[in-house]
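Asker: Could you work out the structure for the sequence below:
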Amino acid sequence: MIQLPNSVKAYFHASNEEQLDSFLDAFKEDAYVFDFNREFKGLEAIRDWCKSDILDVHVRFDITDAWEQEGAYIVIASLDGEFDKTNLPDPLLLIHTFKLSEGKIQELHVSLP
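Answerer: Have a look, this model is predicted:
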């Protein structure tokens, strides 16, 4: 597994530790998140997404694989938390594709493998 950039490591660490400010510090001001057909543009929208979809349901990520491809960082992570797991695979794996600018997350795409 590759060494991940600080902003990518901060995304997972801040999520697991439920640290909203540290989570947001990993993103550029005009960042964009695409999470399963939902789009969030800018830090305010990303803050609301983080609170409702990650922090409020106590999501915990465990990175299982990571690599760099064409300037993007792809991370596969299993996740658990206090959310409805009906009809979800076990383990639940998500692909996070990060594009960075000036060391911070400019774009994040979250999808199933």
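
Asker: only C-alpha atoms for contact and neighbour calcs from this point on.
Answerer: OK.

Asker: for Leu88, helix, strand, or coil?
Answerer: Secondary structure, DSSP: H, G, I helix; E, B strand; the rest coil: Leu88 is coil.

Asker: give me every residue that touches it.
Answerer: Residues near Leu88 by CA atoms under 8 Å, 6 or more residues apart in numbering: none.

Asker: To which secondary structure element type does Gln3 belong?
Answerer: coil.

Asker: Burial check on it, number of neighbours?
Answerer: 9 (other CA atoms under 10 Å).

Asker: Likewise for Cys50?
Answerer: So Cys50, with other CA under 10 Å, has 19 neighbours.

Asker: Following up with a second sequence; could you model it the same way so I can compare the two?
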Amino acid sequence: MPDAQRSEQLIAELPPPIAAFVRAANLGDLHALLATFVDDALVNDQLQDYWGKEAISAWAAGDVIGERLTLAVVKAVEHYGHCIVTAHIDGLFDKRGLPDPLVHVFYFSSFGSKIVKLIILRNQSGI
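Answerer: You can find the predicted model right below:
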């Protein structure tokens, strides 16, 4: 995992709704995580769509909070109003056959103070 202090610094520099998402995920706080999304948001995690807060809640309860997923941010780029966050992922999920570190890229789109779209993909580049 990357240096925790560097990850915290990168999180602090993220747009507020995205920083709130990362912090809520890392704390295992489902309520705070859901509060970062608009009601009709879209999450696409590994090519599976979750539309709206009810579906996002079920996804987050199982795949984020339930797996005690943590994100150690290693890179963040703002690109034409979108925020692309690269993170090393850890948690209680089965890690057999997965690279170490496991790298995912989170493509956030926000509107105002809320996330409207989040696409999550496993990155093959090994950052």
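
Asker: Now check the second structure for the residue matching Pro89 of the first structure.
Answerer: Under the alignment (TM-score structural alignment), Pro89 of the first structure maps onto Pro99 of the second structure.

Asker: Just give me how far stretch 24-40 of the second structure sits from the chain centre.
Answerer: Chain-centre distance of stretch 24-40 of the second structure: 10 Å, with CA atoms, centre = their mean, to the nearest Å.

Asker: So what would you say the end-to-end distance of that stretch is?
Answerer: Start and end residues of stretch 24-40 of the second structure are separated by 19 Å (CA to CA, to the nearest Å).

Asker: Onto which residues of the first structure does it map?
Answerer: Stretch 24-40 of the second structure maps onto residues 14-30 of the first structure, going by TM-score structural alignment.

Asker: can you map out the strands along the second structure?
Answerer: 37-45, 48-51, 70-79, 82-90, 102-111, 114-122 (DSSP state E).

Asker: so how much does the fifth one differ from the first structure once superposed?
Answerer: Same thing as strand 102-111 of the second structure. When the first structure is overlaid, strand 102-111 of the second structure sits 0.4 Å from its aligned residues on average, using mean CA distance after the TM-score superposition for the first structure.

Asker: Tally up the residues packed near Leu92 of the second structure, please.
Answerer: 11.

Asker: residue contacts, the residue nearest to it when sequence neighbours are not counted?
Answerer: Nearest residue to Leu92 of the second structure in three dimensions, chain neighbours excluded: Glu67, at 5.1 Å (CA to CA, 6 or more residues apart in numbering). If a contact means CA under 8 Å, 6+ apart, then Glu67 of the second structure has 91-93 as its contacts.
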